[in-house]
Structure formats: C-alpha cells, structure tokens
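> Here's my sequence, what's the structure:
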Amino acid sequence: MTTDTPARLLQLLSLLQTPREWPGGELADRLGVSRRTVRRDIDRLRELGYPVQATMGADGGYRLVAGKAMPPLVLDDEEAVAIAVGLRAGAGHAVEGVDEASVRALAKLEQVLPSRLRHRVSTLQAATTPLTSGDGASIAPETLTVMASTVAGRERLRFAYRAGDGTESRRLTEPYRLVSTGRRWYLVAYDLDRDDWRTFRVDRVSEPFATGARFTPRELPTGSAAEYLRRSIQRRQETYEFTVAFTAPANDVAARLPHWLGTPEPAGEQGCVVRGATGDPVEWLAVRLAMTGLDFTVREPAELIDCVRELGARLSRAGGA
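The predicted structure follows:
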C-alpha cells in the first residue's frame, strides 16, 4: 500500500498516461488503496490541471484526455531515453522544422535525467547514424543544450570559436537566441569583448561554459533574431535576390519552404510570390524549390532560371523521357 500521497499521485498519473480506460477497482488494486481514495486522488489531479474523464458504470472508469493546456508528464526510464535520443538526433543536425523549442526541451530533460539514463542516451546515440538532408555540419547536442540553458536563464556564456578563415578566439557573450536555418544552427549574442552584436555558427563553437553571471537582455538592432541573422549573413557573403511565383496558396507554400528564404505574398486567386535573397548556390535553391512539390515559375535571376531548366532536363533524361 502506498501511504505517501505525492508518491501515490505520481504513480496514479503514470498509470493514467497509458492510453486506455482504467476501471476504478483496478486502480485501487494497483495502488493498494480504497476506491474512495482513488476518487479523492483523481480530484487532486484535476485541481492540478490534469483533464481526467470519468465514465459511468458498475465499476466506473477513468481516462486522461486532451485538455486546454499542456500539464507536466511523468515518464518512465524507457520513455525518457527514447525522447532524449530523438531530440538529440534532430537538434544535432539542425533538421528543418526542429527549432529552438526542441533544444529547450532537450535541455530541460537532460537536466533531470539520472546519470544511468544519461549514459544510456549517449550510448544509443553513439551506436546510430542518422540519415539527414542538407549539408549542415553535425553538432554535439551538449553544446546546444548548454547554449539553450544560458539563453533561457539569461546567463553569460563563454566559448572557444573558430572563424571561417580558421582564426581561433575566446568569446564572452550575452546569448540572445538560437536560430536554425534548416541546415545550420546559429547563436545570436552580444559580444562583450567587442561591445557589439554578433552571430556565431554553432558547429564552430567548442568548450561552451555557462559562467553563472546573470544579465539583462539588450535590445536587438532589428525586430527579431531571425531577421538579424539574415541581414548578418547577407553582409558577410555575396548574395543575390530571387523572385519565384507559385500556383498555390501562400499558406501552403509557407508550410513547405524555410521561412528564412522569404515570406510568400498572395498573388491572384490561388497563387503567391516569394521574394528573397540568399548566398546559397543557385543549384541548391533550385533543388529546394522543387522539394516543395508545388508548381512554380522562377522570374529572376537569370542564373536561377537557367539552373532550373537544366535541372528539369537532367531529371527528364534520368527518368528515360
């Protein structure tokens, strides 16, 4: 019999999170308490925000259903390891659609994982090789979780950094946001030694260290970290502008195209136009546009138009047309 009420509530919650209906008598037997105690514990869970649905009948039953808010979850060892491995695999390769929220979730989970489970996660990840798209460099998940923790906790971050030309330096920063471009992770931060805002490619960061010193976030020169990163990349490399018309609604295009390439603008009854700028090779942009699975027409630049034509002809030949 479980006499400790908090422990019994956690055990009850763990049972209810199994997707099935639990008869009141079975719950009472599992917990070693009376049915009346089970009903009281169910009421306590409801007060804590867990949407427990009761059904009428000879024995009665309880089921955890979807509610208006996301309550805390109770995970067993296998579930915690599975989630951590999945988040690590996605975060470490900047997979499109896996953004800062996933890294924050990973940081929270690994913060409370017992050492035995953390070792299991590391062993599983070392034994597997993910198949990812794009040419983004791999990143140690520990690097991302340290960075995400300092962003969330407004804590100064120190790390070693290797620039594109190979120059190595030590940086002390006030981290603002982590931004994923779909192929790479970037850190937008205020560099205290240079007294200015900077962007850092996370795959070039090593030895990240949370100093413990708190700070009040400064105001970015632009409205968002994503916009600041976009402008920063454009300043550092030769870019070109492009215009592409899609014969699909703007919402459909936005769901299939990385946001940093541009925001689809409605045009006509069922079409839209994307205008943007990038420093990526035109070959990569042509393939990325084709990966949307939507019909489109490139309006500019001429280099991208030629590339799309050549790509289409090459694919036709490969298909035997």
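
> drop to CA atoms for contacts and neighbour counts, all remaining ones
Fine.

> What count of nearby residues applies to residue 169?
For residue 169, the neighbour count with other Cα atoms under 10 Å is 10.

> doesn't residue 206 make contact with it?
No: using Cα atoms under 8 Å, residue 169 is not in contact with residue 206, being 10.5 Å away.

> who touches both of these two?
Shared contacts of residue 169 and residue 206, defined by Cα atoms under 8 Å, 6 or more residues apart in numbering, comprise 160-161.

> Not counting the biggest helix by length in the chain itself, show me its contacts.
Identified as the longest helix of the chain according to DSSP state H is helix 302-318. Around helix 302-318, the neighbours that count as contacts under Cα under 8 Å, 6+ apart are 242, 282-283, 286, 298-299.

> let's see this one next to it:
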Amino acid sequence: MTTTTSRLLSLLSLLQARRDWPGPVLAERLEISHRTVRRDVDRLREMGYSIRATMGPDGGYRLDAGAELPPLLFDDDQVIALAIALQSAASAGAGVEEAALRALTTVRQVMPSRLRHRLDALRFSTIPAGQGASVDPATPEVLIALSTAVRAREVLRFEYASPSAVGGKPRPPRRVEPHRLVTSNGRWYLVAWDLDKDDWRVFRADRVTPRTPTGPRFTPRELPGGSVRDFVSARFKGSGRADVWPCVGTVVLHLPAAAVTPFAGDGTVEELGPDRCRYESGSWSWTALAASLGRFDAEIEVVGPPELSEAFGRLAERYATAASS
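Down below sits the predicted model:
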C-alpha cells in the first residue's frame, strides 16, 4: 500500500467517523498540510465519494451519502468489527441469518487477500444475552490469535491475568487445547481443555496474552453438554455440566401473577388467586436464590426444598446483625 493510498484510507475513515471535520483538524490528525487535505479530498471525489465543503471560520468537509456505491475501503479494525457484526447477526435469531451470511461472503470476496485472511481467522459463537456483564473487550489481535489457534487445532500457551493471583507473583503460562471462541454481552471467552488441570475451562479473553509459537496439533475432544452454548451457559449458571441452575426452589409469593411475571427471568409463574402466585426459580447458590426472592418485597412462603428455607434463615441472621450495627 503506497503512502498516498494509506493516507486516503485514513482520511476516509475519519470522514466516516463523524459528520463534520474542520480542515485544520483533519490536517493535524493526518500530520499533513491543509493543502494536501484538499488534494486528497479531490481524489476521493474522483473515486465516487460525495464530500461537501462546509462553511465556517476554518472551513471543513462532510461525507454525504451518494447515489452510487463507491469503492469500499476498510482498515484492519473495521474488518474485525465487520466480521463480528455479521457473524453475530447470523446467529441472532432475528430472521436475518441467511442475509448476514451472504453479506459476509460478498464483502469477503472484494477484500484484498491480507484483510481476507484476517476476517477468515475470526470465528466464534454467540451466547444468548442476559448472561455475563459488559466489560472492555479483548483486542482484535488477541481475538484473531485465539480464533486462529482454534481453527488450526494447535496447543495454545498464554499468560492469564487471574484476579486470584496472590502477591503479584508471576504464574507459569497456561497450556490449553483451544476449542471455541465465544462472546456474550460484550465479553469474550475462550473455551479450552486445560492440559495442566486436566479439565475444561472457560477463560476471559481480555485477560489472555498469547505466547508464540503455538504448540503441536491435537485431536479435538468432545465438549460436555453437546454444544458450546449449552456448556458455557451452564458454567455461567454455576453448573458443572447441564445447562440448568444447580439450586432450584419454589415459593408462594403474596403478589398477583401479573406483577411477578415481568421480573421472573427464566423462572416460571403459576397464578393461585388474585393476590398469590407460585414461583419457581434457580440460582448458583441457595443463599443467592433466597436473596433474589427478596426483591419482590412481599410475603414469602417456602414450598421447598429445605435448603431454601435454611438459606432464608442465614440471611435473616445476617440482616438482623446489619440492622443492629
């Protein structure tokens, strides 16, 4: 890529990022003269981009929608964003799956080989929303490195910034057989067989720092649960294998079913009368389940099991202590 072409790509990327750009600001961002900015804008106009000059003390530019589609230019980060968006849409269950896959194929065909390789390297699964929490995502380089190791079926070594590390002591690199890269609610995970722990693990990708080179090739193992979505969803729920809550209890709430249903989540609600309903729900622990039931701010009758009644007792003692302190 020549210097001029690279500069045009950067200029186009900036113009697409916001509505109006003062000329001097563009020149400063691109580290070129205002005169060179004007020349590059003219070049983009010749390529089919509709760029309008804006009035003002400094003068500026605006990229407008044109009647014809000009040549598409993507930088590396845009390629990653495009792959993530289209692959996520292909598994969103919104009726656009086939269209998203066709769009991804179309875009891939017109990309230079270097960018096409980066796009092909990124493969992942999307876990349904409502699990996990949004955090800063892993860098594109890490996502590509993890996805590439998954596709190549090569042992992966990486440093893992675990919050359980004590005293800042460095830990030995993890050695895993990477199975799948997944995303849920803005957080990225690597599902892998941990060779040192001799068990399946789910690693947060934003804590991973891959090391090179990768290790030998391996034969993929069968993932428990039948699918990566079921396996990861089970881990999110604190279950070792099946995609179910490990602690499930039933209560009678002194509230109308209509008042409970909007907040029932994946629980079930059964109407018992105008002011009472049966509610079955689950959580990762009995104490967490009891605490979550308190959010309804109503009288509660425990149907079962006994572990749920005991959890309410523990919470009552803790709350009594907190109230008297």
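
> Give me the TM-score for these two chains.
Remark: TM-score between the superposed chains equals 0.43 [TM-score structural alignment, normalised by the length of structure 1]; 225 aligned residues with a Cα RMSD of 6.1 Å.

> one step back: for the contacts of helix 302-318 of structure 1, which one is nearest residue 46 of structure 1?
Using Cα to Cα, residue 286 comes nearest to residue 46 of structure 1 of the contacts of helix 302-318 of structure 1, at 52.4 Å.

> State the distance from the closest one to residue 242 of structure 1.
11 Å (Cα to Cα, to the nearest Å).

> who has more neighbours, the two?
residue 242 (22 against 19).

> And that one, how close does it get to residue 256 of structure 1?
Distance, residue 242 of structure 1 to residue 256 of structure 1, by Cα to Cα: 17 Å.

> what's the answer for residue 179 of structure 1, then?
Following Cα to Cα, the distance that separates residue 179 of structure 1 from residue 256 of structure 1 is 18 Å.

> what about these two, which has more around it?
Counted by other Cα under 10 Å, residue 179 of structure 1 and residue 256 do not tie: residue 179 has more neighbours, with 20 against 15.

> Isn't that one up against residue 200?
No: using Cα under 8 Å, residue 179 of structure 1 is not in contact with residue 200; the gap is 10.1 Å.

> Now the common contact residues for the two.
186-188.

> would you list the residues you listed in JSON lines and tack on secondary structure?
Below are these laid out as JSON lines (DSSP: H, G, I helix; E, B strand; the rest coil):
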{"residue": "186", "secondary structure": "strand"}
{"residue": "187", "secondary structure": "strand"}
{"residue": "188", "secondary structure": "strand"}
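
> my read: residue 27 of structure 1 touches residue 36, true?
No: look at residue 27 of structure 1 against residue 36 with Cα under 8 Å: they stay out of range, at 11.0 Å.

> More neighbours: these two, which one.
Per other Cα under 10 Å, whichever of residue 27 of structure 1 and residue 36 has more neighbours is residue 27, with 19 against 11.

> Surely the more buried one is in a helix?
Yes: per three-state DSSP, residue 27 of structure 1 lies within a helix segment.

> The longest strand along structure 1 - contacts with which helices or strands?
Ranked by residue count under DSSP state E, the longest strand found in structure 1 is strand 168-180. For strand 168-180 of structure 1, the packing partners by 3 or more Cα pairs under 8 Å, 6 or more residues apart in numbering; DSSP states H and E come out as helix 100-112, helix 141-153, strand 155-162, strand 185-191, helix 225-236.

> Please name whichever of those is nearest to residue 278 of structure 1.
helix 225-236 (7.2 Å).

> Tell me which other helices or strands the closest one touches.
strand 168-180, strand 185-191.

> Adding distance to residue 158 of structure 1, write those strands out as CSV.
Output for those, formatted as CSV (distance: least, Cα to Cα, whole Å):
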stretch, distance to residue 158 of structure 1
strand 168-180, 4
strand 185-191, 10
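
> quick one: which of those strands is nearest residue 251 of structure 1?
The minimum distance between residue 251 of structure 1 and these falls on strand 168-180, with 20.5 Å, by Cα to Cα.

> Quick check: the gap between residue 254 of structure 1 and residue 273 of structure 1.
Taken as Cα to Cα, the span from residue 254 of structure 1 to residue 273 of structure 1 is 11 Å.

> neighbour count winner among these two?
residue 273 (25 against 17).

> Just give the number of residues close to the residue nearest to the more buried one when sequence neighbours are not counted.
Closest residue in space to residue 273 of structure 1, ignoring its immediate chain neighbours: residue 245 at 4.4 Å, by Cα to Cα, 6 or more residues apart in numbering. A count of nearby residues for residue 245 of structure 1, using other Cα under 10 Å, gives 19.

> now swap in the one 5 residues further on and tell me
Neighbour count for residue 250 of structure 1, taken as other Cα under 10 Å: 19.

> And it, how close does it get to residue 286 of structure 1?
19 Å.

> what's the answer for residue 100 of structure 1, then?
27 Å.

> surely residue 158 of structure 2 meets residue 175?
Yes: the criterion here is Cα under 8 Å, and residue 158 of structure 2 meets it with residue 175 at 7.0 Å.

> ok so, going back, show me what contacts the residue nearest to residue 273 of structure 1?
By Cα under 8 Å, 6+ apart, the residues touching residue 245 of structure 1 are 271-274, 296-299.

> now with 10 Å?
Taking Cα atoms under 10 Å, 6 or more residues apart in numbering as the criterion, residue 245 of structure 1 is in contact with 264-267, 271-275, 295-299.

> How is it assigned, secondary-structure-wise?
State at residue 245 of structure 1, reduced to three classes by three-state DSSP: strand.

> nearest spatial neighbour of residue 35 of structure 1, skipping sequence neighbours?
residue 28 (5.5 Å).

> surely the one you found meets residue 36?
Yes: in this structure residue 28 of structure 1 lies within contact range of residue 36 using Cα atoms under 10 Å: 8.7 Å.

> What separation is there between the closest residue to residue 104 of structure 2 other than its chain neighbours and residue 50 of structure 2?
Leaving aside its sequence neighbours, residue 104 of structure 2 sits nearest to residue 86 (Cα to Cα, 6+ apart; 6.2 Å). Look at residue 86 of structure 2 and residue 50 of structure 2: by Cα to Cα, they are 26 Å apart.

> ok, now residue 103 of structure 2?
In terms of Cα to Cα, residue 103 of structure 2 sits 24 Å off from residue 50 of structure 2.

> buried set for whichever strand or helix holds residue 61 of structure 2?
Residue 61 of structure 2 belongs to strand 60-64 when elements are defined using DSSP states H and E. Neighbour counts over strand 60-64 of structure 2 (16 or more other Cα atoms under 10 Å) mark 60-63 as buried.
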